[in-house]
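Visitor: with the sequence up front, the predicted model follows.
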Amino acid sequence: MRDSERAGPDRFGRWMRDLRISVTDRCNFRCRYCMPREVFGADHAFLDRAELLTFEEITRLVRAFSRQGVRKIRLTGGEPLLRRQLEKLVAMLTGVDGIDDVALTTNASLLAAKAQPLRDAGLSRVTVSLDSLDQDRFARISDTRVPLAEVLRGIAAADQVGLTPIKVNTVVKRGMNDGADILELAEFGREHGYVVRFIEYMDVGTTNGWRMSDVVPAREIVERLHAAWPVAPVDPDYPGEVAQRYRYLDGRGEVGIIASVTEPFCRTCTRARLSAQGELFTCLFAARGHDLRALVRGEVDDAELERRIEAIWGRRTDRYSELRTAETTNRPKVEMSYIGG
C-alpha cells in the first residue's frame, strides 16, 4: 500500500493497524467486571436487531479501514457467537483486500459447535476469556449457569480444528481470582500449548465498581509465575503489541501480561474500535464514539467514508491509561460489553 492510500498517524504519531468490531452487545455471561447483573439484568434493553450493523455494512467499513492501514480484525461482543451466522461475516471479511488476520474473542460457551464452520470460513484464531478453572469460582465470576466444562469443550474444539495459537485472557482481581487460579491457569496453558495472558483489572465503563486496591500489579503476577517456573522476557511480535511476553525457560511455551494500569502502553496503541451499531471509538476508555452507521446508510461514497475515518484518527489524542487518577476513573466511559475489551 502506498503512503498516499492510508491514513496518517494520530496527534501522537500512532498509526491505525487494528480494528476491533463488536457484532452484538448481548452476552450470555454477566461477568462482574463487565456486565454486573444488577445493572445488566433480565430486563436490560439491548440493541434492536435493526440498530446493528449488517454484515454487508461491516464489510464495507472494513474495506474503508483496510485502505486506511488496518491489517488485523478482531470480532468481539458482548458474546460474538450469539450473532447468527457469524461464519458468514468471517468469510466476507477474509475476502477484503489488505486484511491479513481475522480473529475472534469469545467466552467459548458456544464454540464447540461453531469452531469448524468458523475455521472453514477463514477465521485465523481465537482468544478465550476465562478467569478460573474452579467451577464454583468460574460460576461466581461469570455469573452464568453455563458449566465450565462447556467452555473447556469449546477451547478443545478450537484447538482440534486449528484455530491456533489459542490465547486465554484472564482478568485478575484482588480477592476474586488472585490465589491458586493464577498458577492453575498458567499450568493449563503449559499443558495444552495455549498462551495465557493475565490482565490487570481495569476501570472500563462505569458499572464495575473499580478500585485501585483491587488491581493485582503485573509485577506481582510475574514474580509468582517465575517462582513456579522461571520465565524470561520475549521481544514483541509486532509494533503495538499490548501484552508483555515471557517464555518459560523449561521450553513449555509462553505467557503474557497486559498491564494497562501499572505500565500503560498508550504511546504504542494502534487500535480502533467499532461498536455493534456503528460508532467508531478511538480508545477503550472513551466516553463517546463517532457515528459511521449514518454514513454507510446514507449517500456517502467510499472516498468520503475513508476521508471521515482518516480525519477522526488524525485528531486522536487518547491516552487515558497514562493520565488515570482516582478522579479520572469517575469520568463517563463506554461499557466494555458495548465495544468489546
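Guide: On my side now, so go ahead.
Visitor: going by C-alpha atoms from here, please, whenever you check contacts or count neighbours.
Guide: OK.
Visitor: residue 168 against residue 129, yeah?
Guide: Yes - here residue 168 reaches residue 129: they are 5.8 Å apart, a contact under CA atoms under 8 Å.
Visitor: and residue 92, which of the three is it?
Guide: Three-state assignment for residue 92 (DSSP: H, G, I helix; E, B strand; the rest coil): helix.
Visitor: I'd guessed it sits against residue 59; true?
Guide: Yes - Residue 92 lies in contact with residue 59 (CA under 8 Å); the separation is 6.6 Å.
Visitor: re the thing from before, more crowded one of residue 168 and residue 129?
Guide: Shown here are residue 168 and residue 129; by other CA atoms under 10 Å, residue 168 has more neighbours (26 against 18).
Visitor: relative to residue 107, how far out is the more buried one?
Guide: 10 Å (CA to CA, to the nearest Å).
Visitor: next, the buried residues of stretch 75-92.
Guide: By 16 or more other CA atoms under 10 Å, the buried positions in stretch 75-92 come out as 75-83, 86-87, 89-92.
Visitor: looking at these, which are in helices?
Guide: 86-87, 89-92 (DSSP state H).
Visitor: let's bring in a second model and compare:
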Amino acid sequence: MSTMLQWPASRPARPGDPLVDSFGRVHSDLRVSLTDRCSLRCTYCMPEQGNLWLERSTLLDAAEIEAIARVAALDGVDTFRLTGGEPLLRRDLAEIVRRLAALTVGGRPVEVSMTTNGIGLAGRIDELAAAGLSRVNISLDTVRADRFAELTKRDRLADVLDGIRAAAASGLRPLKLNTVAMRGVNDDELHDLVDLAVEHGAELRFIEQMPLDAGHTWDRSTMLTRDEILETLSARWRLTEVDGRGDSPAERFHLDGGPHTVGVIAAVTAPFCGACNRLRLTADGQVRNCLFARDELDLRRVLRSELSGTERDAALDSVLRASVLGKQAGHGIDDPEFLQPGRGMNAIGG
C-alpha cells in the first residue's frame, strides 16, 4: 500500500531513510531497463527501421546494476522490475536476477520480476526461476497470427505463446499478460485475450495507449479508454472491483465473482499519480522519476567516477534523492503544454 511521509524540518533525509518526494510519496519500486533493443517492432512503440540504439559501452553491466540496486534497497526499495526493450536479449540476465534477488530490505528478500514479450522465455525460464525471479509479465496485444505480424513486424506469435505456456508451467505467480488496447486494431479481441489469460492461470491487464512512441505519432482518438474497455468486458462478465488497490497501477476486477480477475491500467483517463511509488533506471544509467519525465539524472557518471566504497554509495544515494525530490504531482498528459519524453518507451523501460 502507498505510504505518505513528511520529514521533520529539523532533520534532512540521509542514506538509509525512505525515498520520499515533496508530496510525501514513498518510493519502493525501481523499474530497471536492461536494453533499448527489442526482438519486435510494435508500431506504437518503435519504428521498424532507422532506430538509433544506445552505444553498448554506455549500458550498465550486472555489477553496476547491483551497485545501484543495493543503495536503493538500503533506502527501502523492495521491488525491482526488469524491463527493456526486451530484457531476454541480455545474455547476463540470469546473473542480474541472481545479484538482485540476493538483496534484502528489513531482513526480507526483495521481489525481482520481469516484463517481457516472451520470445525465448521458454528456454530460459527455469534458469531465471532458479536465479530468484519472482514473477513475470508478458506482453501480448493479439491472439491472431496475421494481426501479430502486422502489429510487431515479426511473425513470432507462436514463440510468444510458447513463452506464456512455459511461464504458466513454471509456477511463478502471479502471472500477468499485458495488452495495449487500441481502437480499430485489437478492440474486437478483448474477450479472446481474457480467455487466453484465464486458460493459463494469468491475469489480463489492459493498458491505455500512452504517448511514448519513438515517432511521437500518438493520437488520443485511437486510444481505447478505460470506460470503453470495461463496457466491452461487462457485455460478457459481471465485474466487481477488487479491494485494496494501494499503489498498484492497475484497477482489478473479479470476473463473475472470481476467482479469475482482469485489470485496467488507465494512465491517461484515470491517472494514479497520487499513489505512485515508482522510479525508473534506464539501460544507460539515468534515473527518471516518472515515465513521462523529460529530465534525467546521471547515475552512470557516479558509478564510473574515481569514487569508491562508501563515498560512491553516498553519491548514488544523493542522486536518487534528488530525482525523487524533483518529481511532479502528476504526469501532465492533459496539460496543454505537455510534451512527450525525448526517449521512446523502448529506451525508457516499462
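Guide: Ah, there it is. Everything numeric in this text was worked out from a predicted model, so none of it was measured.
Visitor: quick revisit: export the ones in helices among the buried residues of stretch 75-92 of the first structure to a markdown table and tack on distance to residue 288 of the first structure?
Guide: As requested, these are exported to a markdown table (distance: CA to CA, whole Å):
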| residue | distance to residue 288 of the first structure |
| --- | --- |
| 86 | 27 |
| 87 | 30 |
| 89 | 26 |
| 90 | 27 |
| 91 | 30 |
| 92 | 28 |
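Visitor: which other residues reach the longest helix seen in the second structure?
Guide: In the second structure, taking DSSP H as the definition, the longest helix is helix 309-325. Applying CA atoms under 8 Å, 6 or more residues apart in numbering, the external contacts of helix 309-325 of the second structure come out as 15, 19-22, 27, 67-68, 71-72, 279, 287-289, 296-299, 302-303.
Visitor: quick one: which of those residues sit in helices?
Guide: 67-68, 71-72, 302-303.
Visitor: now rank those by neighbours and give me the top one.
Guide: residue 72 (28 neighbours).
Visitor: can you find the partner of that residue in the first structure?
Guide: Applying TM-score structural alignment, one finds that residue 72 of the second structure aligns to residue 65 in the first structure.
Visitor: next: residue 242 of the second structure.
Guide: When the first structure is aligned by TM-score structural alignment, residue 242 of the second structure is paired with residue 234.
Visitor: same thing with residue 131 of the second structure?
Guide: Using TM-score structural alignment, the partner of residue 131 of the second structure in the first structure is residue 121.
Visitor: OK, contacts around that match?
Guide: Contacts of residue 121 of the first structure by CA under 8 Å, 6+ apart are 87-88, 90-91.
Visitor: just say helix, strand or coil for the residue of the first structure most remote from its centre.
Guide: Relative to the centre of the first structure, the most outlying C-alpha is that of residue 299, 31.5 Å out, by CA atoms, centre = their mean. Three-state assignment for residue 299 of the first structure (three-state DSSP): coil.
Visitor: if I look at the equivalent of it over in the second structure, how far off is residue 312 of the second structure?
Guide: When the second structure is aligned by TM-score structural alignment, residue 299 of the first structure is paired with residue 306. Applying CA to CA, the value for residue 306 of the second structure to residue 312 of the second structure is 9 Å.
Visitor: for the ones in helices among the buried residues of stretch 75-92 of the first structure, which one is nearest residue 177 of the first structure?
Guide: residue 86 (31.6 Å; CA to CA).
Visitor: trace that closest one over to the second structure, please.
Guide: Match for residue 86 of the first structure (TM-score structural alignment): residue 93.
Visitor: over to residue 107 of the first structure?
Guide: In the second structure, residue 107 of the first structure lands on residue 117 (TM-score structural alignment).
Visitor: related to what we said a few turns ago, which single one of the buried residues of stretch 75-92 of the first structure is nearest to residue 319 of the first structure?
Guide: For the buried residues of stretch 75-92 of the first structure, the nearest to residue 319 of the first structure is residue 76 (22.2 Å; CA to CA).
Visitor: residue in the second structure matching that closest one?
Guide: Using TM-score structural alignment, the partner of residue 76 of the first structure in the second structure is residue 83.
Visitor: counting contacts, what elements does the one helix or strand residue 164 of the second structure maps to pack onto?
Guide: Assigned by DSSP states H and E, residue 164 of the second structure belongs to helix 157-170. Applying 3 or more CA pairs under 8 Å, 6 or more residues apart in numbering; DSSP states H and E, one finds that helix 157-170 of the second structure makes contact with helix 125-131, helix 145-152.
Visitor: nearest to residue 340 of the second structure, of the ones you listed?
Guide: Closest to residue 340 of the second structure of these, according to CA to CA: helix 145-152, at 22.0 Å.
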